[in-house]
Structures are given as C-alpha cells and as structure tokens.
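Novice: Build me a structure from this.
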Amino acid sequence: MWLWKKSWLAPTLVIIGMLIVWESATMILAMPTWLLPAPTIIAREIITSWSAFQQHFWATTSLAVIGFIVGVSIGLLLALVLHLCPRIRQSIYPILIMSQNIPIIVLAPLLVIWFGFGLFPKIIVITLVCFFPIVIATLAGLGQTNDDLLHYLRMSGASKKQIFLKLELPHSVPSILSGLKISATYSVMGAVISEWLGANRGIGLYMTLAQSSFRTDRVFVAIFFIMLVCMCFFGTILFLEHRVLKGFQKRGRS
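Specialist: Below is the predicted model of the structure:
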C-alpha cells in the first residue's frame, strides 16, 4: 500500500502544479472563458451539469465496453488462427498492417452510409481500433516461447495442443495483457469517434454540441470524463494483470 501511494505521489504533484499554473495564467492574462476556461470554472461546470451529462457518460461507457469485448474477442481469435496456421498468417498479416493505414475518421462515414446510425456501425468502429493491438501483442507473446522448453516438450512427445496449452499460451499472457491495456484505452476513443457521426446521446455528441455553441468549458468537461473512463479501463486491466501474474507465480512455486 505504501509503495502504491509513493508511486502516485510524483504524478499527483505534477498535475496539481499544472492546474495551479493553468489557473494563474487565465487570471493574469484575463483569458475569456470561450477561449480557455480556468480549471475552477471547468470543475464548477462538472458539478452543475452532471445531472444532464450522466446519460452521455453512461452511454459512451457502455458502448466502449461492448465494443472492447467484441474487438478483443475477434482479435484473440484471429491471433490464435494466425499463430496455429502459418500459411493463413502469411496471407492475412500484410492485409492487417494495411488496414491500419486507413484513418477511422474517414472510414466511419462510410459505415454510417452502409449500416445506418444504429449501434452496429459504432461497434464496428470500436472493433477496428481495438482488435489490432491485441492481435499484434498476442502474436508477439506466442512467438516468444522459450526455445529450450519448446524443444524439450517436442522431444518428450508432446502434441501441438499440449505445447500450445502448457507452454505457448501461458508465456504469452503478459503480452496479451499489455495488448488489452492498449485496446481498453482505444475503445473509449473509438466510442467517441463513432458518436461524432450520429448519436442521440454520448460524450461525443455532448462534445460536438459544446463546440458548436462555443462552450469550451463543456468541451473540457467531456475531455475530463473521457480521460476518467480511460483511466478506469486501464486500471481494471492493470488490476487483472496483477492478479493473473500473481496466480502464475504461485503456480510456478508450487
């Protein structure tokens, strides 16, 4: 517990210092609120607008969770297929790389044209930004298996299934968890982008309306909650990573 508090002390002090400088700069330079609101104004807007904002918050959070689950499931399945079938990997892997060169903000309007303004195109957008990190991380983890242990299991007559379940998959867990942390934060970004294109609620819609009415304080409110959701997602995966790796360590000792 003491180490956890110590690890968060430095970034907390830095954030507090940045907020003090920000607040002081807006007062000294007499910044208009529509150009750059002070942190105290943003904090006051968070409190006063929460009753109306919470529906947007929960809409984006639930959308990000659904998209994250779908994207990670597809990414893990695809990574396993590519690892177990080298010929398929040689054919599809270059296409995966090229798919990441297409900007989501450009592809998203096409998805709306093809599938409408419902939930399905939003899930596709989030899946596209989530599945690639988990695919790459999983493939990297599966490819980092210890050669000596792999040779030993093969010499012992272990089947491909046994090698995968007993050696390759456990060794890839840290890499998979790293990919999950990246995908978790990307899912929130994908949810907000999908809401820019058309939604009746969500942080992306709230941000768009705030920008059009020059309510910069509300834009910062949206940014604050986007960061909050990302931190919660990242913290959840970090907690699971700690528990899972701790479980593997106990198994290794026993």
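Novice: From here on, just use CA atoms for contacts and neighbour counts.
Specialist: Fine.
Novice: what sits against residue 221?
Specialist: By CA atoms under 8 Å, 6 or more residues apart in numbering, residue 221 lies in contact with 42, 43, 45, 46.
Novice: Now tabulate the residues you listed in CSV and tack on neighbour count, distance to residue 175 and secondary structure.
Specialist: Listed next are the contacts of residue 221 as CSV, based on neighbours: other CA atoms under 10 Å; distance: CA to CA, whole Å; DSSP: H, G, I helix; E, B strand; the rest coil:
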residue, neighbour count, distance to residue 175, secondary structure
42, 20, 38, helix
43, 14, 38, helix
45, 15, 40, helix
46, 19, 37, helix
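Novice: to compare against the first, here's another:
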Amino acid sequence: MTPVQKRPQVSRQIISLIKSHILVVLILVLWQLCVSLEVIPDYLLPSPLQIVEAFIEDFPLLMEHAKYTLATAFIGTAIGLIISFVLSILMDLSKTMKELIYPVILLNQTIPTIAIAPLLIIWLGYGITPKVVLVVLAVFFPITIALVDGYQSVSREHLNLFKSMKASRYQLYRHLKIPSAMGSFFTGLKVALSYALISAVIAEWLGGYHGLGVYMTRVRKSYDLDSMFAVIFLISFLTILLIGLVKWLERRVLRHNYL
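Specialist: Sure thing, here's the model as predicted:
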C-alpha cells in the first residue's frame, strides 16, 4: 500500500477512534464542570483532575499492588483454561457427561462471588490460593460453554469427511473441532478475563496482604475518595487492556477471518 493510499485509511481510523470515545470525553468534561462549579461537593465525588493527581501521587504503590492482582488473575485464568478444555471435550464426547457436568457448572455460576469468597478465605487462608480458586470458579464457565458451542457448530459435512478419512478422535479435535471453536473461545476468553480481575479484587477485599482490593479497603477506611476512584479507574483500564490484548491475539490466530 502506497503512502497516498494509507492516508485515507489512517484518517478513517482516527475518526472512528474519536467517535468511539466522544461520549466518554463528554461525561468526563461534564463531571469536571459539576465538581468545579460545586454542583456536587468534591468530598462526595472528586473531580477527574483530582483523581488523576491521586493516581500520579500513588502510582508506585498502585503498580506494586496491581502486580499481585494481575498475577492472581493470570494464574487463575491459566488453570481455568485447562479445566475448561478438559470439561468441554468430555461434554462434547459424551451426552451423559454433558448432562452430568452442565448442571454443576451452571450451579457454580449462580453462586455470587461475594458469597463464596469469605468461605474460601476461611478454608484456605489469606494467601494467594483462595484468590486463585475464586478466579478459576469465575472464568471456567464462560470459556467451557463457548468451547462446547464451538465444537457443536462444526458442520455435519466436515464431520462426515473426517470420518470417511478414518480420522482418530485426536485428529478430529486437533484439525477440525478446536480450530472451528477458536472464534467462540476468544469470545468466552474476553468475558472470562473481565471476570478474572473483578474476582481477584473481591477476594482481596475480604482478606490478604497485597493487591488492588487490599489497597481499596485501606483507602476506603481512611475516606480517601480520590485514591479510591484512582484504583477503580486503574482496574477498568487494566480490564480494557487485557480485552484488547485478547482481540489482538484473536486477529493473529484467526487472521483468515479478517482478510
């Protein structure tokens, strides 16, 4: 593509970026004006500028706590991925296994995270273990269901073709079902990653020594709303960043879908 051809494409991307964020910018401007004009007192709702100042001031401490929260989220997601692949294949291989497993994972999804977290703290202590377990419980459901739906979306013609070629079950999953399920998998992974960070923070609220949830508890007790909002925005930013990373990986793995 020549430089002349690239310019319109870059311009369209910039316009699209502005359109997608203009509402957020307007909300922030309105928020700043309401606090600056004392429509809302800043001791109840700090302004965006105050939040930015608090973020800059506490940046080293926030990064230190974020390190532990991200580690918990990544470890829990990795374990959840392994469990999801195993369960999804078992459910796809056997209708009986699906009837046995599906109600259990559905029941797990109906239990509020805030309700199970204290029990995990009591059973497993204040270390990283209960937090990782909570993340695993939160992430494996959307990934498992996405994979099962992806396996079942394979056309009957493709299945019959592989069977006619005497493909083994391993070859069937390796070359047909798992590649076909990748689109659904990445959709489930994006949902799971948003759950992962939230679950890690909730577990840290209830007990621990490090992490953004612990930091939030400390600043809440001191009524430091500037720092409280700073960590909330940091968690939102990290979640968006992780989802963006998954989207980038999805484009790399499924590049034929974006041609």
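Novice: TM-score of the superposition?
Specialist: In this superposition the chains share a TM-score of 0.92, using TM-score structural alignment, normalised by the length of the first structure; 250 aligned residues with a CA RMSD of 1.8 Å.
Novice: For the contacts of residue 221 of the first structure, work out which two are farthest apart.
Specialist: 42 and 46 (6.2 Å; CA to CA).
Novice: so where do the helices sit in the first structure?
Specialist: 2-28, 39-84, 86-99, 104-115, 119-142, 147-155, 160-163, 169-197, 203-212, 216-253 (DSSP state H).
Novice: circling back: and in the second structure, which of the contacts of residue 221 of the first structure remain?
Specialist: For the contacts of residue 221 of the first structure, the aligned pairs still in contact in the second structure (both residues aligned by TM-score structural alignment, their matches' CA atoms under 8 Å) are 42, 43, 45, 46.
Novice: Just tell me what the first one corresponds to in the second structure.
Specialist: Applying TM-score structural alignment, one finds that residue 42 of the first structure aligns to residue 51 in the second structure.
Novice: can I assume that match is in contact with residue 227?
Specialist: Yes - when contacts are counted by CA atoms under 8 Å, residue 51 of the second structure is listed as touching residue 227 (6.7 Å).
Novice: Residues touching stretch 113-125 of the second structure, excluding its own?
Specialist: Outside stretch 113-125 of the second structure, the residues that reach it (CA under 8 Å, 6+ apart) are 130, 131, 133, 134, 138, 199, 202, 203, 206, 207.
Novice: Buried residues, it. List them.
Specialist: For stretch 113-125 of the second structure, the neighbour count (16 or more other CA atoms under 10 Å) marks 113, 117, 118, 120, 121 as buried.
Novice: what range in the first structure matches it?
Specialist: Counting by TM-score structural alignment, stretch 113-125 of the second structure corresponds to 104-116 in the first structure.
Novice: what do you get for stretch 19-30 of the second structure?
Specialist: Here stretch 19-30 of the second structure aligns to the first structure at residues 10-21, judged by TM-score structural alignment.
Novice: what sits against residue 122 of the first structure?
Specialist: 67, 191, 194, 195.
Novice: what separates it from residue 54 of the first structure, distance-wise?
Specialist: Note on residue 122 of the first structure: its distance to residue 54 of the first structure, by CA to CA, to the nearest Å, is 20 Å.
Novice: What is the aligned counterpart of residue 52 of the first structure in the second structure?
Specialist: Aligning on TM-score structural alignment places residue 52 of the first structure opposite residue 61 in the second structure.
Novice: repeat for residue 204 of the first structure
Specialist: In the second structure, residue 204 of the first structure lands on residue 213 (TM-score structural alignment).
Novice: what number of residues lie near that match?
Specialist: As a burial measure, residue 213 of the second structure scores 26 neighbours (other CA atoms under 10 Å).
Novice: Noted, bye for now.
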